[in-house]
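> next come a sequence and a model predicted from it.
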Amino acid sequence: MSLRVAINGFGRIGRTVLRALATARKDAGVDVVAINDIAPLDVCAYLFEFDSVFGPFPGRVETGAGSLIVDGRTIPFHRAGSLADLDLSGVGVVLECTGHAGTRDVAELGLAAGAARVLISGPSDAADVTVVPGANDAVLDTQRIVSAASCTTNALAPLLRLLEDAFGVESGHMTTIHCYTGSQPTIDAPRGDAARSRAAALSMVPTGTSAGRLIDTVLPDLAGRVTARAVRVPVPSVSAVDLTVRLRDRADFDARLRAAVDASPVMGRTARPLVSTDLRGRPESLVLAESETVHGRDFTRLFGWYDNEWGFSNRMIDMALRMGAVPQGGL
């Protein structure tokens, strides 16, 4: 039996989740039974069919009376200002992709509409728990509101979990070299962060990242040991993790690292000299660039790529399936 999900917010992540479910993940066992967005249906359909990052959708996209039709599959489309105005009875998981579920009253709207659980596509203090596959999977139980953290946290946390378990992490610092996002203006315009007020496609922008605080939440045993910052760069997709760590044990490091990555359900590796566009559409949370590993006297530097939209959307699908598989009474 397929998991019934609703997508609330049909922006970058909402559309990418549906694109993945209609293509590479069409056999995942997920049935999208509702989409809700305040934008007009024809605009949402157009943006789903023609994507500046992923290209045209490789199938048929049509609209009907209050519905988006993808390869013949009719999905009811709503424009409700609040999910509480909809009937989501029978929905297993709401994918909350608006970016506005930072407070409990907003995060609970999917539950008020009748859905069993809510998965938030970003950091949220309103969530019952924050779960990153490959890092802290075991904390997921019967919680009804779950945060999937951020794309960068999904890239970094599994790597840190692996390093801590295999080698022991004494301390470290991560810089994410991150593509620009909708939080930045296309021309200089006021933002809360002065540097992020500058035109996104014209400059490298040093700034913060939510991964810095989320790592302490997701991996409390590493709390205070790893710091994080970001540099937003003028590319539209695919980001990178540049991590420098001091490890307790580096014996036979390269072979042990390869074995650990190969055993990970969310990580990959490459020995080829790739650039960011080569990683577009990769489903892993992080793809380590083996040739970029550097061993200093006291530190090790690791570098990995992540498609911050496609990879994260795949983790949203994975998390929804796991949440839908948890019975109401718990694991």
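Nice, thanks for sending it over.
> from here on, just use CA atoms for contacts and neighbour counts.
Will do.
> number of nearby residues for Thr23?
A total of 12 residues lie near Thr23 under the criterion other Cα atoms under 10 Å.
> same thing with Ala200?
Neighbourhood size, Ala200 [other Cα under 10 Å]: 25.
> could I get the contacting residues of it?
Going by Cα atoms under 8 Å, 6 or more residues apart in numbering, Ala200 touches Tyr180, Thr181, Gln184, Pro185, Thr186, Ile187, Arg232, Val233, Pro234.
> just put those in JSON lines and tack on distance to Gly110, neighbour count and secondary structure.
Formatted as JSON lines, these follow (distance: Cα to Cα, whole Å; neighbours: other Cα atoms under 10 Å; DSSP: H, G, I helix; E, B strand; the rest coil):
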{"residue": "Tyr180", "distance to Gly110": "30", "neighbour count": "25", "secondary structure": "coil"}
{"residue": "Thr181", "distance to Gly110": "26", "neighbour count": "17", "secondary structure": "coil"}
{"residue": "Gln184", "distance to Gly110": "28", "neighbour count": "20", "secondary structure": "coil"}
{"residue": "Pro185", "distance to Gly110": "30", "neighbour count": "17", "secondary structure": "coil"}
{"residue": "Thr186", "distance to Gly110": "33", "neighbour count": "15", "secondary structure": "coil"}
{"residue": "Ile187", "distance to Gly110": "35", "neighbour count": "12", "secondary structure": "coil"}
{"residue": "Arg232", "distance to Gly110": "33", "neighbour count": "24", "secondary structure": "strand"}
{"residue": "Val233", "distance to Gly110": "35", "neighbour count": "21", "secondary structure": "strand"}
{"residue": "Pro234", "distance to Gly110": "35", "neighbour count": "17", "secondary structure": "coil"}
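> next up, a structure to set beside the first:
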Amino acid sequence: MTVNDDSFTNWKTREEIAESMIPLIGKLHRERDVTVLLHSRSLVNKSVVSILKTHRFARQIAGAELSVIETMPFLQALTALDLGPSQIDLGMLVTTYKADDRGLSVAEFTAEAVAGATGANKIERGEGRDVVLYGFGRIGRLVARLLIEKSGSGNGLRLRAIVVRGGGEQDIVKRASLLRRDSIHGQFQGTITVDEAESTIVANGNAIKVIYADDPSVVDYTEYGIRDAILIDNTGKWRDREGLSKHLRPGIEKVVLTAPGKGDVPNIVHGVNHDTIKPDEQILSCASCTTNAIVPPLKAMDDEYGVLRGHVETVHSFTNDQNLLDNYHKSERRGRSAPLNMVITETGAASAVAKALPDLKAKISGSSIRVPVPDVSIAILNLQLSREATREEVHDYLREVSLTSPLKRQIDFITAPDAVSSDFIGSRHASIVDAGALKVDGDNAILYLWYDNEFGYSCQVVRVVQHVSGVEYPTYPATAV
């Protein structure tokens, strides 16, 4: 048998194993609200090839490729346990098992590692939480996709309605089409039908009422059977407490803004300060995509090295706020054609750091350039550290942060030498450290952080909503803080 034959046989073997993993992962998700991860990447609703690629990606982080041959026994062990709602990371199970020298079997070790999610310790499945989207633009539709994807057994977040202004003939059909097909993020994974008579979009079995309103103060959500819902405002029209309070109508309990909040509205970056949200807080903000991209790595660097001062330069994709062709705009430069120009503009991300990281004493300045790409941006974070370090030290530290720290869902790490912006479309992390571009010289470190300013940010929004709704389930094995 030749080397090529050996490689092909190995591939077919792994392909067969990955195929047999799919029903196990799906059953755990549907019946027990268990999300199976691999180094913080969900394996739910993934294809055979996607599962294999996710295993292969582990080599960029851990230095060696994980095999489904290694992870399958742990998955099988999970199916035999009395699991409650949780997230279980197969990658971490394998890694910690290899480091364990007690001679336990896979079944014994797995049962011990996820004990907090089994038997008397497990969380009881709730009835789910209603969610309303106010606005249905770029972020609104991506959040909708995520909510539908995560609906699972129906005991988590349930997208019940979207609120939009009337758009004329076949409005609901056109909005459903925008949800179904996206020029950047591709096809919706599932089926979508429209009931115009009932003003309802049905996506993967989720009936989503389309409510038409020009003013939030005129909607009574209880008329649509909606109770104690979390409303996500994607319009950015209201950003202070007074304006956002207009959404606190019958049927709505909390309001989450997908833009930087003003005044005393808490700005939340999941993974960094989401645990500071007060239980009785009704209004909060998820800050901006750029704030979410820079705050987690900034916290990681400050925790390890101390940060004295810093500057962030964002090279940001153009947005709907800009003009396609030169035309009047209230901002001085954003009126110039977005697809044809690099446009210097302002960013509030640097000043927003103080809200998310109040203990950080360093002064952080910032500026931004909009560039002619439709999605994925990069933040260049230039830091003066309180002690000297080497490039290798910072490189290895950030790789470990992305793999095992409490920030692993926010910070990703890539070593590919030819990585470019389009490679990160669809990334679910708040930012991705480009290892090849990292620069360290004494007490100066420069981090290049890619981020999908649409989808990665939408994932952060959903994580915040999961947290405040009580359906953000614990991850096992537990990450050391």
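Nice, thanks for sending it over. These numbers were taken from a predicted model, which means no experiment stands behind them.
> how alike are these chains, TM-score-wise?
The TM-score (TM-score structural alignment, normalised by the length of the first structure) is 0.93; 325 aligned residues with a Cα RMSD of 1.8 Å.
> and the contacts of Ala200 of the first structure, which is closest to Leu109 of the first structure?
For the contacts of Ala200 of the first structure, the minimum distance to Leu109 of the first structure (Cα to Cα) is 26.1 Å, reached by Thr181.
> still on that earlier bit, what is the nearest of the contacts of Ala200 of the first structure to Phe77 of the first structure?
When those are compared against Phe77 of the first structure (criterion: Cα to Cα), the nearest one is Thr181, at 25.5 Å.
> which residues touch Asp220 of the second structure?
Arg249, Pro250, Gly251.
> which residue packs closest to Ser422 of the second structure, ignoring adjacent ones?
Nearest non-adjacent residue to Ser422 of the second structure, counting by Cα to Cα, 6 or more residues apart in numbering: Val376, 6.9 Å away.
> ignore the last one, Phe303 of the first structure
Closest to Phe303 of the first structure by Cα to Cα, 6+ apart is Asp242, at 4.7 Å.
> which residue in the second structure aligns with that neighbour?
Using TM-score structural alignment, the partner of Asp242 of the first structure in the second structure is Ile380.
> can you give the contact residues for the helix or strand hosting the residue nearest to Phe303 of the first structure?
Assigned by DSSP states H and E, Asp242 of the first structure falls within strand 239-247. Outside strand 239-247 of the first structure, the residues that touch it by Cα under 8 Å, 6+ apart are 152, 155-156, 167-179, 276, 298-308.
> same question for stretch 106-125 of the first structure.
Here stretch 106-125 of the first structure makes contact (Cα under 8 Å, 6+ apart) with 13, 82-97, 99-103, 126-127, 130, 143-151, 210, 214, 316, 319-320, 323.
> so the longest strand along the first structure aligns onto which residues of the second structure?
Identified as the longest strand of the first structure according to DSSP state E is strand 169-179. Under TM-score structural alignment, the alignment places strand 169-179 of the first structure onto residues 307-317 of the second structure.
> let me see the ranges of the helices in the stretch 1-150 of the first structure.
Assigned by DSSP state H, counting those that start in this stretch, the stretch 1-150 of the first structure shows helices spanning 12-22, 41-49, 104-107, 109-112.
> closest to Ala251 of the first structure out of the ones you listed?
Nearest to Ala251 of the first structure among the helices of the stretch 1-150 of the first structure is helix 12-22 (39.7 Å), distances taken as Cα to Cα.
> the closest one aligns to what range in the second structure?
Using TM-score structural alignment, helix 12-22 of the first structure lines up with residues 138-148 of the second structure.
> no further questions, thank you.
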